[in-house]
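Engineer: just need the structure, nothing else, for what follows:
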Amino acid sequence: MTIDADNPAPVPAGGRRRETLSSQVIRTLADRIRQGEYSRGSQLPTEKVLIDELGVSRTVVREAIANLRASGLVSIQHGVGAFVRDDAGIPPFRLAPERLTMVENQLKGLELRIGIESEAAALAAERRTQVDLDAMAAVCDAMDDAIRDVVRDSQTDFEFHCAVAKASQNEHFFGIFNYLGETLMPRMRLQTKDVEDAVFQANLARVNAEHRLVLAAIAERNIDGARLAMRQHLTVSRDRMIERMRRGG
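Structural biologist: Now for the predicted structure:
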């Protein structure tokens, strides 16, 4: 296969520029990776092999490899070469913000949290340190202050769940909760802006009481109890959301 290097990007009559040489090489190599011709974990052909096969310059090949690296398809081992990443072609998990404006999709996100955070709480009960317990207790105390002052945000709620995830001693639980919490909680916060102060305080007090039940189970190293307490806490939130959906609010 040889890419036309003599006239890589003429402007046709329609005024639309054709692909540059580097773009053509990027597309060719990316297609080979996605189609499995270059399998995950394998080393890409050397620069010389690609230059000879594609009929392009070393500069073009290097630009293409740099782009594939930036796109997450390849990694570079200096002095060795370029390798197809093990996760090449797998799209990163994300919740589309435009879809989360719908309550139904917030509900799906909350259901995902139930599964993830229940297990994080169980691991926290097994692995927590005193520092972890102190952090969770401090957040519960801060939420008491927020209740008293009618602070209408979800920051202390978010911080408690972060503290539980950290106590699992598994950075992946913390990473995915941090993403889910930052994505979902601001939208859930908007639903409280028109709630009367007394009702808001009562709801937040119930939430914090549930937090303290989770904390107590973790402190006692009650693995099953921590898992159940977290599941019940988030399930109640899910059920309230379902009820709002039924009422059309």
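Engineer: every contact and neighbour count from this point should use C-alpha atoms.
Structural biologist: Fine.
Engineer: go through stretch 184-192 and flag the buried ones.
Structural biologist: When neighbours are counted by 16 or more other CA atoms under 10 Å, the buried residues of stretch 184-192 are found to be 184, 185, 187, 188.
Engineer: mind listing which of these are in helices?
Structural biologist: Secondary structure assignment (DSSP state H) places 184, 185, 187, 188 from those within helices.
Engineer: neighbours around the closest residue to residue 82 other than its chain neighbours, how many?
Structural biologist: Distance criterion CA to CA, 6 or more residues apart in numbering; nearest residue to residue 82, sequence neighbours excluded, is residue 76 at 4.6 Å. By other CA atoms under 10 Å, the residues close to residue 76 number 15.
Engineer: also this sequence, please, to line up against the first:
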Amino acid sequence: MATDIVGNLKVARKPKLSETVVDAIREQLRSGMIQPGQKLPTEGQLTEAFGVSRTVIREALATLAASGLVEPRQGAGVFVVEQISTAFGALTSEMGTKDSIALNVLEVRLAIEIESAGLAAIRRNAAQEAAIQEAFFEFDDLLLKSEPTGPADLAFHRAIASATNNPFYVEMLDVLGRRAIPCDVTSPWSTEIVQSDNYQRGLQREHLAILGAISAGDAETARNAMRLHLTASQKRYRERLQARQSFYKSASAVPSNK
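Structural biologist: Predicted structure coming up:
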């Protein structure tokens, strides 16, 4: 009996201080608060800002450097690398129209996020699960206020990626950035339809299935829920393209009054 109780207990691993610093700096990079090529504050300034030791800051910077996000320069300091944003900026210009961009990005997300959902269900700690839930409810709150939900949508998927405890899942989403979520009215890949309340509520129902599976620790169901969510998004986008083509065909067939 006692062994059964112990077996059912789950002790959430408290994030290391260096991981907290890494996550904070990654978020500033993602949001644009820290720009490519920019010099980071000194170790002393970071120590004071985060209220941690220099050892923690050095460990965090080493993690960021290993991830290819920053690079130390002898005698000059630590700088954000420029190559990542430059390379993907060039890639964006070659991807085609905003419609093809959205479909291409969804295809990439399918390859990344199905497994990230499964790993999150297995590896997430209490704080990471809370972050996923917080992003979910933030989406809901913005929807009720009729405000753009894109940032909360991206935060939801990013929190899942973070819960894998594999930083490269987060980096891939950060590289995609706003391209990953076309439903925000501020996104250049948005359309009128994806901004509709009905569309947004459909997304939230799919998010709920993903959240429920992760919270239950059910990796396979989490993978399936994420697969259904992203393939449904592909289907919806293709249907919108077909509807737009049909509209233009019918409009062009109407005789001119001139």
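Engineer: quick one: TM-score?
Structural biologist: Overall, the chain-to-chain superposition scores 0.57 on the TM-score scale (TM-score structural alignment, normalised by the length of the first structure); 162 aligned residues with a CA RMSD of 3.0 Å.
Engineer: show me where the stretch 51-200 of the second structure has its strands.
Structural biologist: 70-73, 77-80 (DSSP state E, counting those that start in this stretch).
Engineer: now tabulate these in a markdown table and tack on distance to residue 26 of the second structure.
Structural biologist: Rendered in a markdown table, the data for these read as follows (distance: least, CA to CA, whole Å):
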| stretch | distance to residue 26 of the second structure |
| --- | --- |
| strand 70-73 | 10 |
| strand 77-80 | 11 |
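Engineer: tell me how far the spatially most central residue of the first structure lies from residue 162 of the first structure.
Structural biologist: When CA atoms, centre = their mean is applied to the first structure, the residue found nearest the centroid is residue 179 (4.4 Å). Distance, residue 179 of the first structure to residue 162 of the first structure, using CA to CA, to the nearest Å: 10 Å.
Engineer: show me what the residue nearest to the centre of the first structure lines up with in the second structure.
Structural biologist: Residue correspondence to the second structure (TM-score structural alignment): residue 179 of the first structure is matched to residue 175.
Engineer: how about the contacts made by its match?
Structural biologist: 84, 85, 88 (CA atoms under 8 Å, 6 or more residues apart in numbering).
Engineer: of the residues you listed, grab the buried ones for PyMOL.
Structural biologist: To isolate in PyMOL the members of those that are buried, counting by 16+ other CA under 10 Å, one can use:
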select buried, resi 85
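Engineer: out of the contacts of residue 175 of the second structure, flag the one nearest to residue 43 of the second structure.
Structural biologist: Of all these, residue 43 of the second structure sits closest to residue 84, with 23.7 Å by CA to CA.
Engineer: helices and strands around the top helix by length along the second structure, which ones?
Structural biologist: Looking across the second structure with DSSP H, the single longest helix is helix 219-253. Using 3 or more CA pairs under 8 Å, 6 or more residues apart in numbering; DSSP states H and E as the contact test, the elements touching helix 219-253 of the second structure are helix 98-123, helix 197-215.
Engineer: out of the ones you listed, which gets nearest to residue 191 of the second structure?
Structural biologist: Nearest to residue 191 of the second structure among these is helix 98-123; the distance by CA to CA comes to 9.6 Å.
Engineer: could you report the neighbour count for the aligned residue in the second structure for residue 166 of the first structure?
Structural biologist: Residue pairing (TM-score structural alignment): residue 166 of the first structure is matched to residue 162 of the second structure. Around residue 162 of the second structure sit 25 other residues, with neighbours defined as other CA under 10 Å.
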